[in-house]
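A.B. asks: Sequence and computational prediction follow.
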Amino acid sequence: MQWSSFFSVNVQSLPEMVDDFAEHWWIYSTMPLIAALIGYGTKIVAIKMMFRPHKFIGFGAFGWQGIVPKRAPEMVEVLCSTLTGRLISAQEIIDRVDGAELAALIERPLRIEVARIIKGVAADYQPAAWNLLPAPARDLVVEQAQRAALDAVVALTESLTDHIDEVFDLQTMVTREFLSDPDTLEKMFLEVGRREFAFIRRSGLVFGFAIGLVQVMVWLIFRSPVMMPLFGLFTGWFTDWAALRLIFNPKEPKKYLGVIKWHGLFLKNRIPVSQEYAVLIASRVLTADRLVRGLFNGPHQRELVGLVATVVEDAVRTELGDLDRFVATQVNELQILGDLGFGKLGIGKLLGAAARPVSAPLRAITGVGLDAMQIAPMSHAAATELVEALPKLLDGPAEEYLDRALGIRELMVEKMVAMTPEEFEGVLRPAFQADERTLILVGAVLGFLVGDLQVVVMENLVH
C-alpha cells in the first residue's frame, strides 16, 4: 500500500454509504468484533508484559523487561513503607509475645545451648579458675546458669519490648524478603489483583466492541485506511485508561445518569482483598521464621547483641550471689567433694557475687582467683553466641507458637477493613500507579499495530 493511499480520505455520500454497506456488510459486521478482540487481546498482552520477561531481552535500548521485575525495588519501597507505616509495626509484633511461654517451649534446647556456651566462655575468660575447679562444682555452675537462662529469656522479651525499634528495622526486613523472592511480588499482584486484571480484560471486550461500532460509521463516511490504526490506538489506550479509572473510582457507590450504579472495584471488594493481601503477607513475608531471622541476623545485630549482653550480665551478677548460697547448701551433699575434703574449704564461696568473696576460697584450693573484671566481656561473648543460636532454638513448637501469637493475618485484616477509602486505596494503588501510564501506552501501541494489520486484511478482502 502506498503512503498516499494510506492517508487518503474519500468522503462518501449517504447513497454511497448505503450501497457500500450492502455490498460489504459482512466486513463491517466484523469491525466491532475485531475491535473487541483488539481491546481484549491488548489487555492480555499488556498484563503479561507487566510480569514477563523477568530479565531484559533485547539489544541496547531495544528490548523489553517485565514492568514489575524492572521496577521491583521502587515498587517494593512504596509497598513496604505503606505496609509498615499504616498496617503493622515492630512494636505491635513484639507486644504479642509472652516471654514466659516462649521460654517454656525452648527450655530443653536452651539448657543444652547454655551448657555449651558456659563451658566455652568460662574456659576462654577464666581458664585457670575454670580448669582447676572440681567437675561437680562446674556442673553446679552450669545447672544454675541453665535455670537462670529461662528467666533471662523473659527478661530479654521485656527488654525487646522496650527497645525494639533500636534493634529491629521492620521495613528493611520486609523489603529484603520481597526482593529476595521476586515471585512474592508477582504473586501479590496476580492474586490480590486478580479481580482487577479480569475486569481489565473483560472491559477490553466491551469497550472495544462499542468503539468498533463507531469505527464502522467513520469508515463508511471517510473510507480512509489511516482511520483503522488510529482507532486501534484509541481502543488500546481508552480501554486501559477507562478500566483503571473504574477499578479505583469512585471511592463511594455512585449513580450515573440516574440508572447505572458503580463503585470502584478495588474498594467494593475491600474485605476479600484485605483477607487475601493479609494471607499473602502472613504466609510469605511476616512469618515467624522470617521475623526471627530478620531480628537476629539483621543489620542491627550488633545493637541486639548489646541488648542481650546487658540482660546476661544482669543475670550473671544477680545469680552469682544466689549461687554462692546454693553451692554452700549443695556442696555437703556431693560425696566426692566431701571425700576430697573440699567442703571444709568453703567451696560454695568460690562463686560469690564479686571477686572478694570468691577469690579467697578459690585461691585456697587452686592458687588462682576469679577475675570479676571479666564478667562484662564474658557476658558479651555469651550474648554473641546466644544471638547466633536462638534462631535455631526457636524452630518447631516455638515457631508455631509465634505464628499463632502474632496473628499477623487477623491484625492486618482488622486494620485494613477499618481504613477510610483513601487509606485503603493507598495500600496497593501506589504500586499499580507507578506504571499505569506504561500499561496504557503498551495497550495503545499494540492497538495501533493491530489496526494497521486490520487495514491490510480489509483491503485484501474488499479487492
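C.D. replies: Yes, it's here. Residues are numbered from 1 along each chain as shown.
A.B. asks: C-alpha only now, for contacts and for neighbours.
C.D. replies: OK.
A.B. asks: count of residues packed around Leu350?
C.D. replies: 30 (other Cα atoms under 10 Å).
A.B. asks: do Val68 as well
C.D. replies: 25.
A.B. asks: again with Leu220
C.D. replies: 21.
A.B. asks: That one and Asp19 touch, don't they?
C.D. replies: No - when contacts are counted by Cα atoms under 8 Å, Leu220 is not listed as touching Asp19 (10.1 Å).
A.B. asks: here's the one I want to compare it with:
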Amino acid sequence: MTELAAVWQELYARPDFWGFISIPIVAAVVTWGHVWMAIQMVFYPIDFVGLLPPLLGWQGIIPRKAEKMAGIVVDKTLSKLGSVGDFLTQMNPELIAAYVANAIERRIEEIVDEVMEEHNKVLWQNLPRMVRSRVYNHVREKLPDVMLEMMMEIMAEVDNLVDLRAMVVRQMAADRGLMVRMFREVGSKEFKFIVNISFWIGLGFGFVQMGLFYFVPAHWLLPLYAAVLGLVTNWVALAMVFRPLNPVKLGPWKIQGVFLKRQVEVAEKFAELSANEILTIGRITREIITGKHAARTRLIVKRHLMPILESPVARATMQVALGAEAYAAMRTTVADKSADLALDPMEDERFNKDRAKVLQGKLAERIRALSSAEFQDMLRPAFQEDEWILLVLGAVTGLAAGTAQLLLGFQ
C-alpha cells in the first residue's frame, strides 16, 4: 500500500497529471468513435457524396462494390446452396406452371383480341361474334394444357435459361440499398458487437499506451501510440467476429468468432432475405423471359404454341379474318406475347410470398449444414478486400486524437 501511495503521489505531482491519467479514457472513447464511424462507412452513403468520384468524396464500401459483392454472394454462398433448378424444385414447379396456365386461361378473350386487333383491328371487330367465339373456344380448350407442358419444359431447362450470377449482380446494381440491407440484417449483431467491444479494447490498449508513455515520456510518441492503437483495435475487433474459425476450448469456455457462433440464427435471416428478395419466382421468370438466354426461351414457347395456331380450326378462322400474310406474322406475335404474359402471374406478390416460405425453410436447412469456412464467406467478403481502409481509418483517427490530446493535456 505504501508503494502504491508513493506511485500515486509521483503521478499527482506530474505537471501533465490530468492529461496522463486521461489517456485510457480518451483511447476508449476515440476507439469507440472511429470503429462506429468505420462501420457506417462500410454501408453509407449508398450513393456517392462528394465532388470528384471516386477521389473527392465517399460512397459506402458495400454499395460502391455492390456488383462485385453480389458476385461473391453467388459464388461463395448461393451456388453452394443449389442451382436455380434446385430452388424451383423446392417451390413445386407443377404448382407454379398450373398457376400461370390458369391465370392466362382467365384472360383468353383479352389476349386473343389484343393479338388479332394488332394485325387487323377493323376486320376482327366486325367479324360475327360466332366466328370470334370459335377462336376463343379453340384457344381456351388447347392453351391450358399447352401452357402447362411449356412451363414444365422451361422449368426443367431453367439452369440453361438463367444465369444466376448475372441475375443477382444486375439486381444489386439496380438496387444497391438491397445489398446494404442484406449485409446489415444478416450481420446486425456482429456489427453491434464490434462497436460495443471497441470501447473496452480501446480502454485496455489505453492503459498499455499510458504505461509506454510513463517509461518513455517523449511527447511526440503520444500521437504515434494513438495511431498504432487505432489500427490494432480495428483489426482486433474485426478478427473477433471471424476468428477462431472453429470452437477452441479455453478452460470452461468455448471461444469462436461471434458470427460463426450464430450460424443457426444467421441461416434463418439469410434464407428469409434470399427467398423473399432475390430468388423469387417473379425475378427468376423475368430473367428467363428477358435475360441473355431469352431467345432460347422463346423458341420453347413457339414450339409449344405453333400446333394450336396451325390446327385446322385456327388456320381456317384466322386466315379468313387476317389473310395469309398477316396470319403468318400473327403466329410470331402470339409466341412473343405468351412469353411476356407469363410475367404477370409470376410477379403476384402473394404468390411470391407463398412460394418463398417453402424455399426459405430449405435454404435455412442448407446454410446450417455449411462448414464454418463456407459459412464465414457469407459475410467476410464484405470486409476482406477493403479491410485496409478500416485499419487506416483507425490509425488516422488515432493519430488525430493523440495529437489533440498532446496539445490540450501535455503543455
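C.D. replies: Ah, there it is. Note that the structure is predicted; figures quoted are calculated from it, not measured.
A.B. asks: what TM-score do we get after superposing?
C.D. replies: Scored by TM-score structural alignment, normalised by the length of structure 2, the superposition of the two chains gives a TM-score of 0.85; 402 aligned residues with a Cα RMSD of 3.4 Å.
A.B. asks: how close does stretch 221-234 of structure 2 sit to structure 1?
C.D. replies: Compared with structure 1 after the fit, stretch 221-234 of structure 2 shows a mean deviation of 1.2 Å (mean Cα distance after the TM-score superposition for structure 1).
A.B. asks: Please work out which residues outside that stretch touch it.
C.D. replies: By Cα atoms under 8 Å, 6 or more residues apart in numbering, the surrounding residues in contact with stretch 221-234 of structure 2 are 27, 31, 34-35, 198, 201-202, 205-206, 209, 213, 390-403, 406.
A.B. asks: Now do the strands in the stretch 101-250 of structure 2.
C.D. replies: Taking DSSP state E, counting those that start in this stretch, the strands of the stretch 101-250 of structure 2 run over residues 248-250.
A.B. asks: Helices of that one, residue ranges please.
C.D. replies: For the stretch 101-250 of structure 2, the helices defined by DSSP state H, counting those that start in this stretch cover 108-126, 129-156, 158-161, 164-174, 176-186, 188-215, 221-242.
A.B. asks: Which stretch among those is buried most, on average?
C.D. replies: When the helices of the stretch 101-250 of structure 2 are scored by mean count of other Cα atoms under 10 Å, the highest mean neighbour count falls to helix 221-242 (a mean of 22).
A.B. asks: A strand includes Lys254 of structure 2, no?
C.D. replies: Yes - assessed by DSSP: H, G, I helix; E, B strand; the rest coil, Lys254 of structure 2 belongs to a strand.
A.B. asks: pretty sure it is in contact with Leu245, am I right?
C.D. replies: No - between Lys254 of structure 2 and Leu245 there is no contact under Cα under 8 Å: 11.9 Å.
A.B. asks: Comparing the two, which shows the higher neighbour count?
C.D. replies: Legend: neighbour count by other Cα under 10 Å for Lys254 of structure 2 and Leu245, higher for Leu245 (20 against 11).
A.B. asks: To which residue of structure 1 is that one aligned?
C.D. replies: Correspondence of Leu245 of structure 2 to structure 1, assessed by TM-score structural alignment: Lys251.
A.B. asks: now Arg350 of structure 2
C.D. replies: Arg350 of structure 2 maps onto Glu400 in structure 1, by TM-score structural alignment.
A.B. asks: Okay, and its match sits in which element?
C.D. replies: Assigned by DSSP states H and E, Glu400 of structure 1 belongs to helix 397-406.
A.B. asks: go on, Val100 of structure 2?
C.D. replies: helix 93-105.
A.B. asks: Give me the mean distance between that helix and structure 1.
C.D. replies: Superposing on structure 1 places helix 93-105 of structure 2 at an average distance of 4.8 Å from its equivalents, by mean Cα distance after the TM-score superposition for structure 1.
A.B. asks: list the buried ones in that helix?
C.D. replies: Pro93, Ile96, Ala97, Ala98, Tyr99, Val100, Ala101, Asn102, Ala103, Ile104, Glu105 (16 or more other Cα atoms under 10 Å).
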